[in-house]
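1. no sequence on hand, only this structure:
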């Protein structure tokens, strides 16, 4: 399979992608909405969702399901990080599987966190680790989704500015897709224009009402983002409200397209 094939599976050209992350158990243990880790797939497969962000265990448990739903892409999370709730740089990041294994499992892309509120030596080690993953991804023609993030930080303007800087480092390390928390429409547009790498925007934790969520996603798409990574803002809501959010987001994502 080629890189172009997998990129188009992950980020279609005729619309913006809606990738639903359900990999939270790697760092959050048991959380509301994921008590049964494989439940969201059947629950949301026949909606506007274009794919899922998953753990190795979920990929293995749902092989038959996704064989029967080939229109859905699968993005495999290949790392974990502890502790996500602190700002003191005391966390620890490690890979939990390999790019070789991801290719063997037949997923469309792999995803890594790229935390930056860590020590200088840990930053160097993180960059080296990402570099090795990028090399393996290029060898196997499978995209890496890299997520610059200030772990445990509130969504302040200063944090958005810092994550924008780290997104540029992600580009220089060779990320094929960059996942970032929404930094505002203007900054998103600037990153899209300057980096020339597909940008996808994280929906974050359950927050705000439906109107606020949909408005932020509308800004994201106007700025040129290729997709939305939205999970808790859908599956942690009451079912009818989650369906409403997803329907409105789906309408927005179908109003945009991207050059072939």
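-> Arrived safely, thanks for sending. Since the structure is predicted, the reported quantities are computational estimates derived from the model, not experimental observations. Numbers count the residues shown, from 1 in each chain.
2. from now on I want contacts and neighbour counts done on CA atoms only, so please keep to that.
-> OK.
3. next, count neighbours for residue 232.
-> 21 (other C-alpha atoms under 10 Å).
4. brain fart, residue 147
-> Neighbour number of residue 147 under other C-alpha under 10 Å is 24.
5. state the distance from the residue of the chain most remote from its centre to residue 78.
-> Most distant residue from the mean C-alpha position of the chain: residue 121, 25.8 Å away (C-alpha atoms, centre = their mean). Separation of residue 121 from residue 78 (C-alpha to C-alpha, to the nearest Å) stands at 22 Å.
6. do the same with residue 43
-> To residue 78, residue 43 is 24 Å away according to C-alpha to C-alpha.
7. for those two, indicate the residue with more neighbours.
-> Legend: neighbour count by other C-alpha under 10 Å for residue 43 and residue 78, higher for residue 78 (22 against 11).
8. comparison target, given below:
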């Protein structure tokens, strides 16, 4: 009973009253190093938090150096998997569990995140690790976000509909509370993902988009298809004025802004 209460309260911090969440992913430094605005943890966290996202997804190191910049109203999801960098062999990017749920709670986290690569040659090991983490999250009353990353010889692209659809449901089956995964490219397709998954599905941003309109259109379409929000990083902290990008995406998710309204907001604020 206590564990269920703990999860429920923490999920209320991650998701707004409308059932949607805007999570800014800031866990990239452990893999790609001090790229762009991530080079200065405290400064970029201050700027992102100023825009009022619902939560940030980050690492122990970022939290150590930037916790003073956090807003009490912004939830923290701590990534507890990793174990590889861009200097390593891409075929060995296995995303091992490198910290514990208990440790995340000691850091003050409202949720934890891990990655499962469905279709990977070591898929079974990913699933086994994730299942044990899910059990630990249940014991401690903390939500688990699983990043569903389709990869392997039978997966041509990570955003393939059937791969994402299967992966999202499989992650829910082993105890995830939130799914972070790829947008499949169309509203009809993504609606099949959300319809077949009994827990909230938020989309990741992936590589920085070619245009802001493309980014906003993807967000708008995912929401129309039953998505529960976004968990994006490079398209947010990599923007020249990340605090404005946060506000614009927040408008799309929580205020029902159109793509044109969000773009107009950005353009007018940038002119000041």
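-> Received, thanks. If you're wondering where the values come from, they're calculated on a predicted model, not measured in any experiment.
9. may I see the buried residues of whichever helix or strand the residue farthest from the centre of structure 1 is part of?
-> Here residue 121 of structure 1, judged by DSSP states H and E, is contained in helix 120-140. By neighbour count with 16 or more other C-alpha atoms under 10 Å, helix 120-140 of structure 1 contains the buried residues 122, 126-127, 130-131, 133-134, 136-138, 140.
10. how far off centre is it?
-> Here the centre of helix 120-140 of structure 1 is set off from its chain's centre by 18 Å, with C-alpha atoms, centre = their mean, to the nearest Å.
11. what lies in contact with the next helix-or-strand element following that helix?
-> Using DSSP H and E, the helix or strand that follows helix 120-140 of structure 1 towards the C-terminus is strand 144-149. By C-alpha atoms under 8 Å, 6 or more residues apart in numbering, the list of residues contacting strand 144-149 of structure 1 from outside reads 109-116, 133-134, 137, 163, 166-167, 170, 175-181.
12. counterpart of residue 51 of structure 1 over in structure 2?
-> Correspondence of residue 51 of structure 1 to structure 2, assessed by TM-score structural alignment: residue 55.
13. next, count neighbours for residue 111 of structure 1.
-> Residues lying near residue 111 of structure 1 (other C-alpha under 10 Å) number 22.
14. translate it into the numbering of structure 2.
-> Per TM-score structural alignment, residue 111 of structure 1 is aligned with residue 113.
15. quick check, that match in a strand?
-> Yes. Judged by DSSP: H, G, I helix; E, B strand; the rest coil, residue 113 of structure 2 forms part of a strand.
16. doesn't residue 76 make contact with it?
-> No. If you go by C-alpha atoms under 8 Å, residue 113 of structure 2 and residue 76 don't touch, sitting 10.4 Å apart.
17. overlap in contacts of those two?
-> Shared contacts of residue 113 of structure 2 and residue 76 (C-alpha under 8 Å, 6+ apart): residue 57.
18. can you classify the residue nearest the centre of structure 2 as helix, strand or coil?
-> A centroid search over structure 2 (C-alpha atoms, centre = their mean) returns residue 231, at 3.2 Å, as the residue closest to the centre. Judged by three-state DSSP, the three-state class of residue 231 of structure 2 is strand.
19. from residue 50 of structure 1, how far off is the equivalent of it over in structure 1?
-> Counting by TM-score structural alignment, residue 231 of structure 2 corresponds to residue 229 in structure 1. Residue 229 of structure 1 sits 10 Å away from residue 50 of structure 1, going by C-alpha to C-alpha.
20. tell me, what's touching those two both at once?
-> Listed as contacting both residue 229 of structure 1 and residue 50 by C-alpha under 8 Å, 6+ apart are 18-19.
21. I'd guessed residue 108 of structure 1 sits against residue 142; true?
-> Yes. With contacts counted by C-alpha under 8 Å, residue 108 of structure 1 reaches residue 142, the gap being 6.8 Å.
22. for residue 184 of structure 2, give me its contacts.
-> The contact partners of residue 184 of structure 2, by C-alpha under 8 Å, 6+ apart, come to 159-161, 164, 190.
23. which one is it nearest to, not counting chain neighbours?
-> Leaving aside its sequence neighbours, residue 184 of structure 2 sits nearest to residue 159 (C-alpha to C-alpha, 6 or more residues apart in numbering; 4.9 Å).
24. thought the one you found was touching residue 151?
-> No. Counting by C-alpha under 8 Å, residue 159 of structure 2 stays clear of residue 151, with 9.7 Å between them.
25. what touches both of those two?
-> Residues touching both residue 159 of structure 2 and residue 151 (C-alpha under 8 Å, 6+ apart): there are none.
26. tell me where the stretch 101-250 of structure 2 has helices.
-> Assigned by DSSP state H, counting those that start in this stretch, the stretch 101-250 of structure 2 shows helices spanning 101-106, 123-140, 161-173, 187-195, 212-224, 234-237, 242-254.
27. what comes into contact with the second one?
-> Among residues not part of helix 123-140 of structure 2, those counted as contacts by C-alpha under 8 Å, 6+ apart are 3-4, 6-7, 94, 96-97, 101-102, 114-118, 143-144, 174-176.
28. just want the angle from the helix holding residue 121 of structure 1 to strand 144-149.
-> 160 degrees (axes from the mean of the first three to the mean of the last three C-alpha atoms, to 10 degrees).
29. contacts only, for residue 231 of structure 2.
-> By C-alpha under 8 Å, 6+ apart, the residues touching residue 231 of structure 2 are 22-25, 57, 180, 202-205.
30. to clarify, my last question referred to residue 1 of structure 1.
-> Neighbouring residues of residue 1 of structure 1 by C-alpha under 8 Å, 6+ apart: residue 141.
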